[in-house]
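J.: sequence plus predicted model, see below.
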Amino acid sequence: MSDTVTLPLGDALSLCETAATRLGASAELARSIAEAAVRAEAEGQPAVGLAHYIDYLDSLRDGRIDGRAEPAITRPAPALILSDARGGAAHPGFDRAFDDLVATARNFGLALFVQKNAYTCGALGQFAARLAEAGLVGLAATNGPALIAGSGGTKPVYCTNPLAFAAPVEDGPPLLIDQSSSATAFVNIRQAAREGRPIPEGWAVDAEGSPTTDPNEAMKGALLAFGGVRGANIALMVEVLAAGLSGANWSLDAHSISEGSENPGSGLFVLAIAPALLDPDFSRRLAAQLDRLSADYGVHIPGPAKARARQAAERDGMTVSRPIYERIAGASR
């Protein structure tokens, strides 16, 4: 028997939806989290794809995600959209507000979506990329349970606190930058522990604050920010945007995504900007600039590789490990 399974994207989506529904998710929530996980997997991000989807299924079963939660969406001001996920997943509130967010940005030049009381959102880049696919510039930030040390400290005080940015490119896939404030994502530490292999130096410290290459000790200690003080400062900035503005839990107060029955109560910040109102030629100029950077200066442009991977997966299906497939398939039966 092969160690992998190749699935058409439609089959993967149905499998994930069914599994979530069987564990108590509403049709809306099941569709929303399944689409996000399958897209991440198809774009070559397995750590936040179907492997991470198992965390969603476990959390539905254990109560960390309220599968029947209805996001409450309000408009505090004409260009502001506030969502309370009410203990559900991060995606349904954004999905419900997406068309309104796009229309508001096109009308006012910019619009802001913020959300509180949600489970963590997985691949953050999708939130910004969807706006770029609609012709907008997107900036997204999110937090979750404390995992990385702050500047000068050795105890976890911030989540990996990623920041994502996307912009539309004429006749091509969006520019998409999606990176955590930590030297690596927590899921990579966890995967190394499962596989029994060491992690590189500079990724984490143990519970005593000493550098470690043992992923099990790293999970008892703290991840390190990329670039030292600069990365830690970005993590703090993300914390203020995602948790401070929305009223979500600070990372220090957020509950675990893998233990207990409490929702982490994380926050999400998504800013949408209409570039055509500032420069009608924006997407063409950006395309020309990115071509110049790539062709003449050898600069790697983030975004196109994910688009190519998704196109290949749409054509050929996507290959996932059999253990991950069996976990999701088992939940769907």
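T.: Great, that's in hand.

J.: only C-alpha atoms from now on, for both contacts and neighbour counts.
T.: Will do.

J.: which parts of this protein are strands?
T.: Here the chain has its strands, by DSSP state E, at 4-7, 72-77, 80-84, 110-118, 137-142, 148-149, 156-158, 163-169, 172-179, 204-205, 222-223, 266-273, 318-321.

J.: excluding its backbone neighbours, what's nearest L29?
T.: Sequence neighbours aside, P92 is the residue nearest to L29 in space, at 5.9 Å (criterion: CA to CA, 6 or more residues apart in numbering).

J.: cool, G209 as well?
T.: Excluding the flanking residues, the one nearest G209 by CA to CA, 6+ apart is T154, at 5.1 Å.

J.: and that neighbour, how many neighbours does it have?
T.: T154 sits with 21 neighbouring residues when counted by other CA atoms under 10 Å.

J.: what sits against it?
T.: Contacts for T154 were tallied using CA atoms under 8 Å, 6 or more residues apart in numbering; they are 205, 208-209, 221-222.

J.: what do you get for A149?
T.: 155-158, 222-225, 232.

J.: can I assume H300 is in contact with D291?
T.: No - applying CA atoms under 8 Å, one finds H300 not in contact with D291, separated by 10.2 Å.

J.: so between those two, which is more surrounded?
T.: Set H300 next to D291 and count neighbours by other CA under 10 Å: D291 wins out with 15 against 11.

J.: most widely separated two among the contacts of T154?
T.: Greatest spacing in those, by CA to CA: E208 and A222 (9.6 Å).

J.: of those two, who's got more company?
T.: A222 (31 against 12).

J.: follow-up on the earlier one: can you put the strands of the chain in CSV and add distance to A128?
T.: Output for those, formatted as CSV (distance: least, CA to CA, whole Å):
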stretch, distance to A128
strand 4-7, 27
strand 72-77, 19
strand 80-84, 16
strand 110-118, 11
strand 137-142, 4
strand 148-149, 24
strand 156-158, 22
strand 163-169, 5
strand 172-179, 8
strand 204-205, 28
strand 222-223, 25
strand 266-273, 7
strand 318-321, 23
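
J.: ok, back up a step: next, format the contacts of A149 as TSV and append distance to A276.
T.: Below are the contacts of A149 laid out as TSV (distance: CA to CA, whole Å):
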residue	distance to A276
K155	44
P156	41
V157	39
Y158	36
A222	43
L223	40
L224	39
A225	35
A232	34
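
J.: out of those, grab the one that's most surrounded.
T.: Busiest of these [other CA under 10 Å] is L223, holding 33 neighbours.

J.: so that residue sits against A146, correct?
T.: No - between L223 and A146 there is no contact under CA under 8 Å: 9.5 Å.

J.: try this one side by side with the last:
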Amino acid sequence: MTERRASAQELAALSYAVLTSAGADPDSAEATTGAMLHASLLGVDSHGIRLLPFYADCLRDGICNPKPKITVSHPRRSAVLVDADDGLGHLPTYRAMDEACAIARDTGIGMGVVINSTHFGAAGAYALAAANAGFIGFVTCNSGAFVVPYGGKKPIHGTSPIAMAAPLESRDPYFLDMATSSIPWNKVMRYRTEGLELPPDAALDAEGQYTLDPNMAVCLGPVGGSGFGYKGAALAGLAEVLGAMLTGMRLSIEQEGVVLADTKVGHFVMAIDPSTFVPLAVFNERHAGYLDGFKAEPGIMPAGGPEWAKRIDREAKGIPLAEGLHRELADAADKAKVAFSL
């Protein structure tokens, strides 16, 4: 059977139509679509177009403010605070990173927080936006508690992503986008949709035991699994400090959790001008030298390498739509009364 694929342009048109039908204002719909397609093109399918039905439902159900009045303020010279007004998290986070880059252009470093936000998809979308503008970008946030601490059975942390990207002219850059859990919860949902078995040491059942069955999973393990999960748990604490404590928003244990319908969420972004400490040519030479070091041994890649390979394939051939995902998108289009022809 031939694999069904759709172009980014086709999926973007569908996404924009579904989100605006659900009530989103044009800017929010465009930013949310862009963040999802970023993930889909790079092979991060857990945070890609499969989230469209979820976001549309959040808008219709009143979880997200469909037409937020986003405000921007500057509490300090190198800092920006963006109030998302309970809207979708993508647009305010892009704005926070844009502002952080503008500050970094002046002072060398800019940082920002987003408050009163909701789920913002793949953290890497915003880090890469900074890199594309010529800055080192860093992004993190906490999320609803469904990740157990090392040795525990009760969730305390969220998947709490950490993302970083560095600029490099005319080449794909260093690019990190990771959950501090073993896998993102959205990947468990994707495995359910596609009928796939979970990897070992990834998710736990209601008894607190690791399971391979995505339908039995109720929470996740930290990065490092049953043997070295203290590392993932510690990184999740970093996201808690910057995403919740620094923003005054909800801790992971105070959020809704597995349903991902969290509100009053905080995000943290930072942009660094690489020419602050060394000439840009030196930074670029060191950056390229690091990446080139991976070419010495076949089969190894730096962070970002698998994503760039996926992007080449998907830009040329389209984004794969597994049967379950295709059905979910068709249902979302039907609910929105939008034409569906993928």
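T.: On my side now, so go ahead. Only a predicted model underlies this, so the values are computations on that prediction, with no experimental measurement involved.

J.: quick TM-score on the pair, please.
T.: TM-score of the superposed chains, computed with TM-score structural alignment, normalised by the length of structure 1, equals 0.90; 328 aligned residues with a CA RMSD of 2.3 Å.

J.: coming back round to it: which residues does the residue nearest to L29 of structure 1 contact?
T.: 28-29, 32-33, 71, 85.

J.: relative to L82 of structure 1, how far out is A97 of structure 1?
T.: Computed as CA to CA, to the nearest Å, the A97 of structure 1 to L82 of structure 1 distance reads 9 Å.

J.: got it, and L57 of structure 1?
T.: Distance, L57 of structure 1 to L82 of structure 1, by CA to CA: 26 Å.

J.: and those two? Which one has more around it.
T.: The neighbour comparison of L57 of structure 1 against L82 (other CA under 10 Å) goes to L57, with 26 against 23.

J.: ok, now which ones touch that one?
T.: Counted by CA under 8 Å, 6+ apart, L57 of structure 1 has contacts 19-20, 23, 331.

J.: again with A85 of structure 1
T.: Applying CA under 8 Å, 6+ apart to A85 of structure 1 gives the contacts 69-72, 92-93, 115-118.

J.: repeat for R105 of structure 2
T.: R105 of structure 2 neighbours (CA under 8 Å, 6+ apart): D273.

J.: what's the local residue count around the residue mapped onto A179 of structure 2 from structure 1?
T.: Matched by TM-score structural alignment, A179 of structure 2 corresponds to S180 in structure 1. By other CA under 10 Å, 23 other residues sit near S180 of structure 1.

J.: same question for F277 of structure 2.
T.: 10.

J.: same deal with A244 of structure 2?
T.: The burial count assigned to A244 of structure 2 is 24, neighbours taken as other CA under 10 Å.

J.: related to what we said a few turns ago, now list the buried members of the contacts of A85 of structure 1.
T.: 69-71, 92-93, 115-118 (16 or more other CA atoms under 10 Å).

J.: could you export the residues you listed as a markdown table, including distance to I273 of structure 1?
T.: Shown next, in a markdown table, are the buried ones among the contacts of A85 of structure 1 (distance: CA to CA, whole Å):
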| residue | distance to I273 of structure 1 |
| --- | --- |
| A69 | 29 |
| E70 | 27 |
| P71 | 24 |
| P92 | 21 |
| G93 | 19 |
| Q115 | 18 |
| K116 | 22 |
| N117 | 25 |
| A118 | 24 |
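
J.: widest-spaced pair of those residues?
T.: That would be A69 and Q115, which, of the buried ones among the contacts of A85 of structure 1, are the farthest apart (CA to CA) at 13.9 Å.

J.: in structure 2, which of the contacts of L57 of structure 1 still touch?
T.: Among those, the ones whose aligned partners also touch in structure 2 (both residues aligned by TM-score structural alignment, their matches' CA atoms under 8 Å) are 19-20, 23.

J.: burial count for the residue nearest to E217 of structure 1 when sequence neighbours are not counted?
T.: Once flanking residues are discounted, E217 of structure 1 sits nearest to D206: 5.1 Å by CA to CA, 6+ apart. When neighbours are defined as other CA under 10 Å, D206 of structure 1 has 21 of them.

J.: please report how far D206 of structure 1 lies from H91 of structure 1.
T.: Distance, D206 of structure 1 to H91 of structure 1, by CA to CA: 33 Å.

J.: need the overlap of contacts for L223 and A146 of structure 1.
T.: Counting by CA under 8 Å, 6+ apart, the residues touching both L223 of structure 1 and A146 are P156.

J.: now do the contacts for I319 of structure 2.
T.: I319 of structure 2 touches 5-8, 40-41, counting by CA under 8 Å, 6+ apart.

J.: using CSV, please lay out the residues you listed together with neighbour count and distance to P149 of structure 2.
T.: CSV is the format used below for these (neighbours: other CA atoms under 10 Å; distance: CA to CA, whole Å):
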residue, neighbour count, distance to P149 of structure 2
R5, 15, 38
A6, 16, 39
S7, 17, 40
A8, 20, 38
S40, 26, 30
L41, 25, 32
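
J.: mind listing the helices for structure 2?
T.: Counting by DSSP state H, the segments of structure 2 that form helices are 8-21, 26-41, 52-60, 90-107, 124-132, 185-194, 225-240, 280-292, 305-317, 323-336.

J.: distance from the fifth one to structure 1 after superposition?
T.: Pointing back at helix 124-132 of structure 2 there. Once fitted to structure 1, helix 124-132 of structure 2 is off its aligned match by 1.0 Å on average (mean CA distance after the TM-score superposition for structure 1).

J.: and that helix, how far out from the chain middle?
T.: 11 Å (CA atoms, centre = their mean, to the nearest Å).

J.: same question, the first one
T.: Between the mean C-alpha location of helix 8-21 of structure 2 and the chain-wide mean there is a distance of 19 Å, by CA atoms, centre = their mean.

J.: with the last one instead?
T.: Once both centres are worked out by CA atoms, centre = their mean, helix 323-336 of structure 2 turns out to sit 22 Å from its chain's centre.

J.: so what does A248 of structure 1 match up with in structure 2?
T.: Superposed on structure 2 with TM-score structural alignment, A248 of structure 1 falls opposite M249.

J.: tell me, what residue is most central in structure 2?
T.: A122 (1.2 Å; CA atoms, centre = their mean).

J.: for that one, give me its contacts.
T.: Contacts of A122 of structure 2 (CA under 8 Å, 6+ apart): 35-36, 39, 47-48, 177.

J.: now the common contact residues for A97 and L82 of structure 1.
T.: Residues touching both A97 of structure 1 and L82 (CA under 8 Å, 6+ apart): I73.

J.: most neighbours per residue, which of the helices of structure 2?
T.: Per-stretch averages of neighbours, counted by mean count of other CA atoms under 10 Å, single out helix 124-132 among the helices of structure 2, with a mean of 25.

J.: any idea of the angle it forms with helix 26-41?
T.: 90 degrees (axes from the mean of the first three to the mean of the last three CA atoms, to 10 degrees).
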